[in-house]
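S.K.: sequence and computational prediction follow.
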Amino acid sequence: MAEKIFLNIIWHMHQPYYYDSSRDIFTFPWVRTHATKDYLYMAKLAEQFPQVHMTFNLTYSLLKQLDLYRQGKTDLVWNHFMKNAKELNQEEKEYILTQFSLAPSKAQTRHFPFYENLREKAKHDLSDFSIQDWLDFQILYQLLWFDPITIQDNPNLSELIQRGKGYTEEDKIIIQRVTQQIIAEIIPMYKKLLEKGQIEITTSPLYHPIIPLLIDNWIANESSPGIQLPRYRFQYSKDAEVQIQKAKEVAEGIWKTKIRGIWPSEGSVCSTTVNCFVNHGFSWTATSEEVLFHTLGLPIVRDQNGLLNYGEKLYQPWLFSHEKNNIVIFFRDRHLSDLIGFAYQHFSSTEAVNDLISNLERIMNRLPKDSDPIISIILDGENAWEYYNNNGFDFLNGLYEALSQHSRIIPITPSEYLSQSIHRPILNRLKPGSWIYGSFNTWIGHEEKNWAWDQLFLVRKLLEKKEKELNEERKKEAFNILYQAEGSDWFWWLGSDNPSLQKEDFRKQFLLLLKTICDVIGEKYPGEG
């Protein structure tokens, strides 16, 4: 039995790059909605428990867009919200009916019964939709996206929610002011926690690309033998290097501190990727248990309680040592991470907290006494909570309280752990893979995903050919758009594994980026679509 365990919680915060510079607007609202519901909220909740140390991974793509909102940029949903309900035309009403119905879960809407009534009413008979109904629908949809701490701290916002319907155009100003205030507070709040030493800040490659696939997208065959590969082999390690280098430079500029850790987009790694991290000054990284066990050639087997065979191999960092490059890798416990991400939303908050603590204690009791184990729980820090009651507040508050009081479970950041722990086993290679089943199948292999890779290849090849003819301004613009198009999210939504009503919108946005590159360099788009 181990005397204690360290707990490495990493909350990953990311949004695809939705800002369309050609129209000077965000095409989707999700940066803003998660800003008002999650990003400030998660930091404020952490602040209440200073003993609970944790890590926040904030991607450049997210931070850049938050800054654009702070400067006054808006999104299409917001503009339709601010439009006077009396002046809405038919096209705008149709947009509102579609986009303002995209509330992800019953947990998020159950406290807004009139919103649910309006959404149901809109499915059947719009002729009975009054101007007041349109106004209420506009406002209620925005009210869905505020967290409980913000609501409690803002009496005017709380009153709007309690009122439930019968809103006025002036009520929109309250929502506007609170939204602006939240967005302005996010970065300073994380800086405050960072300066106190409670959190560590990390970054991911610039626009969240799958780095191993940028280096060589046919590497997917190593983790999934026989996978259908794209027609063209995309091999641009230079792009991978730039996405890593610039992410570190920008992050250190924002946070005014050395960034030691990098979370690979989607936990995607290979030996070459990790070597790139070393070359750009990172001292640690992380990925998922599948990569470790596939590398070691061991099966992933859990008992009925979720306890892992070979747990002593997972619950320690490994030193990746290759060609004189050394970097520490933490491997997440997928079972525990997925309990928070997907399962505990169906539990009461007390049951969920007790279950997680019990899981941690069972792991601790199975590990050797003289070990110095660390359990890594790594997951998205914004996407799970809308499926929990009260935006996950009761669960997170209860969990942090339990961890604060537990004498043998020590929340810690990776850099803190590495400063006091020396022994690390060595890996000389990594099996390529990601945190999704240890493969890259989420981003490559399906006909639609492969189509996207081929379109990207054709434009990248054209840019390579034209690069020397471009002046510095056009070259910089073209490559910046290219790096956006290399982001993982465009490939994620294609195919059949992640169905979405907005799939076609994502495909169009991806194509727009590629065609904009061609416009910038003065060439005809070489692809399809």
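M.R.: That came through fine. Numbering: from 1, shown residues only.
S.K.: only C-alpha atoms for contact and neighbour calcs from this point on.
M.R.: Fine.
S.K.: what helix or strand does residue 376 sit in?
M.R.: strand 374-380 (DSSP states H and E).
S.K.: continuing past that strand, what's the next helix or strand?
M.R.: helix 393-405.
S.K.: and the next helix or strand after that next one, what does it pack onto?
M.R.: Downstream of helix 393-405, the next assigned helix or strand under DSSP H and E is strand 409-411. With contacts defined as 3 or more C-alpha pairs under 8 Å, 6 or more residues apart in numbering; DSSP states H and E, strand 409-411 has these neighbours: strand 5-13, helix 393-405.
S.K.: structure two is appended below for comparative analysis:
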Amino acid sequence: MKQLNLVLLWHMHQPDYRDYVTNEFVLPWVYLHAIKDYTDMAYHLEMHPRTKAVINFVPVLLDQLEDFSTQFSTGEIRSPLLRLLATPDLEHISIQDRLYVFDSCFLSNHTTMLQPYPAYKRLHELYQMFNKRSESELTYFSGQYLADLLVWYHLAWMGESVRRNNEFVMKLMAQSQGFSYENRLQLFNLIGELIRELIPRYRKLAESGQIELSTTPHYHPLAPLLIDFTSARDSQPGVALPEHQLYPGGRSRVAFHLASAISSHTQRFNEQPTGIWSAEGALSSALLKIFAEQNCQWSASGEGVLANSLQASYPDAPLPDRTEYLYRPYQVDGESGQVICFFRDDQLSDLIGFEYAKWFGRDAAENFIQSLERIYHGTPAGENPVVSVILDGENAWESYPYNGFYFLDDLYGLLENHSFIRTTTYRNYIADTEKTNMIRILPTLAAGSWVYGTFSTWIGDKEKNHAWDMLCAAKQSFDLVMQSDRLSEEKKIEASRQLASCESSDWFWWFGDYNPAHSVASFDHLFRLNLMNLYRLLKLPVPPALQESISKGNEQNEASSAMRRSS
């Protein structure tokens, strides 16, 4: 009987938010997404054991989760917001700490994470009365107000599965105000417990065969651009490039990130990853060769990359209907041919990422199933299509009521009981010899990403290119110092880790006036801080240009830009 193979790949990633000089976490997003999204995503899989999925963990995220676990074990908390949550006397904290609480504890989707909670909403209304506040006026907010605000912020960021199943959390929400130090400390300890349980929960799901765990080059670099800036011209022939023609030693840096990822994944999960999700789904022929050298069996990207590649491979032929080419695996002709490539259904992925949050959960789940059924009936009778739905496993749910609880519960329930839709993983799909006749050869791979099928989100405009030039200059200095005797071996390792963090794709994502100003300011600051720390570790003077902002963002655009549509 004909079957539709569905691969759900949930990509879990946060960039490195640590300041390697102070060891402080500059931003709280790792632990907040941990207690909200990574807990919920594990829960839904545990509740639906016949639904399979691929979970992609970026190693730098796992590094930070383990860092938080260590902090809770030792009591040496290096995240300011967590430290304040567990501070006994909030009445007499510094004005700087008060400002930090106010600036942090209303950062969320207010429609889904603030307005549903009257007590939290009231705290926000009181704060807005002082929206043109002076520092002296902030002292009017009592320690009890700060305590309630800290508790409610963390309750709003708590996973729905925790809110529904943890008696202590239910009691706090029913209490709604007047939270004591003991309440705050117990909430603090619960956060630590949830984070410590995460990696073991996913390891158990993998050991049962329900999920496949994949990885990404360690610090999430935009690998094709590290290898060759001109790969951006595969999809945008006229795009402007940085003044530096190449990122110095880029291929070896990508090999480093990949080898480090495979090593850390193997240590954590007791097996090597079968596949690699490149950061941002960014692929090029040169990158696939590196994957092949590390015995990678599969990788994946966006539908736009496949369409561009088919047009480059067959320039005289019109692009056929997507049902004729999208729902099958490919191998790229040449040295990288052993890596099987899958391409996501951008439309289905974007429905989950951007549209279904506006629907009732059951309606959205049924619509998704109906879309899969149309694909099933629209593909040739003799083929078993493979449909790839790939998106962030954390950022979409903030826009959903109840963190997407009803949508995911209904979706997984419908999938595990469907007569001809089979959820699977890429590893299992490849291992099924009956599927090998579905693989097609792709003569040319046009480099690109899952966003627009291009690299325009990371390179091409003045601000992004300026950031690349700053990074290239730092890498040139790094290479010179590494070849000298200026640093001890220990300091060289520290500098190499700092460089790896500077190479993350995330910094370049946020530069540009289409992003919200408050987010741009945070990531702009952290990118420049990383570069400054690198120069200091190299014992070199910090270039004055690093004191100046690269990008300002858009004051009028306050919507989250942590995800981007495919087209």
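M.R.: Okay, I see it. Predicted model only: the values in this text are computed from it and were never measured.
S.K.: TM-score for the pair, please.
M.R.: Overall, the chain-to-chain superposition scores 0.95 on the TM-score scale (TM-score structural alignment, normalised by the length of structure 1); 520 aligned residues with a C-alpha RMSD of 1.7 Å.
S.K.: quick one: the helices in the stretch 151-300 of structure 2?
M.R.: Assigned by DSSP state H, counting those that start in this stretch, the helices in the stretch 151-300 of structure 2 fall at 160-165, 167-175, 181-207, 223-227, 250-269, 285-293.
S.K.: coming back round to it: can you tell me which of the helices and strands packed on strand 409-411 of structure 1 is most buried?
M.R.: strand 5-13 (a mean of 23; mean count of other C-alpha atoms under 10 Å).
S.K.: what packs against that strand?
M.R.: Looks like strand 5-13 of structure 1 contacts strand 54-58, strand 374-380, strand 409-411 (3+ C-alpha pairs under 8 Å, 6+ apart).
S.K.: list the contacts of the longest one.
M.R.: What it means is strand 374-380 of structure 1. 5-14, 314-317, 330-334, 336-338, 341 (C-alpha atoms under 8 Å, 6 or more residues apart in numbering).
S.K.: equivalent range in structure 2 for that strand?
M.R.: On structure 2, the counterpart of strand 374-380 of structure 1 by TM-score structural alignment is residues 386-392.
S.K.: the matching stretch vs structure 1, mean deviation?
M.R.: With mean C-alpha distance after the TM-score superposition for structure 1, stretch 386-392 of structure 2 departs from structure 1 by a mean of 0.3 Å once superposed.
S.K.: can you give me how far that stretch is from the chain middle?
M.R.: 15 Å (C-alpha atoms, centre = their mean, to the nearest Å).
S.K.: nearest to residue 239 of structure 2, of the helices of the stretch 151-300 of structure 2?
M.R.: Minimum separation from residue 239 of structure 2 across the helices of the stretch 151-300 of structure 2 (C-alpha to C-alpha) falls at helix 223-227, 13.0 Å.
S.K.: so where is the closest one in structure 1?
M.R.: Counting by TM-score structural alignment, helix 223-227 of structure 2 sits on residues 211-215 of structure 1.
S.K.: need the counterpart of residue 174 of structure 2 in structure 1.
M.R.: Checking TM-score structural alignment: residue 174 of structure 2 goes with residue 162.
S.K.: burial measure for its match, as a count.
M.R.: Burial of residue 162 of structure 1, expressed as a neighbour count using other C-alpha atoms under 10 Å, amounts to 11.
S.K.: do residue 422 of structure 1 as well
M.R.: 8.
S.K.: so it versus residue 319 of structure 1, what's the distance?
M.R.: 10 Å (C-alpha to C-alpha, to the nearest Å).
S.K.: confirm residue 62 of structure 1 sits in a strand?
M.R.: No. Per DSSP: H, G, I helix; E, B strand; the rest coil, residue 62 of structure 1 lies outside any strand segment and is helix.
S.K.: ok, it touching residue 13?
M.R.: Yes. Taking C-alpha atoms under 8 Å as the definition, residue 62 of structure 1 is a contact partner of residue 13 at 7.5 Å.
S.K.: next, residue 328 of structure 2: secondary structure please.
M.R.: Residue 328 of structure 2 ends up coil, using three-state DSSP.
S.K.: contacting residues for the alignment partner in structure 1 of residue 333 of structure 2?
M.R.: Matched by TM-score structural alignment, residue 333 of structure 2 corresponds to residue 321 in structure 1. Counting by C-alpha under 8 Å, 6+ apart, residue 321 of structure 1 touches 327, 426-429.
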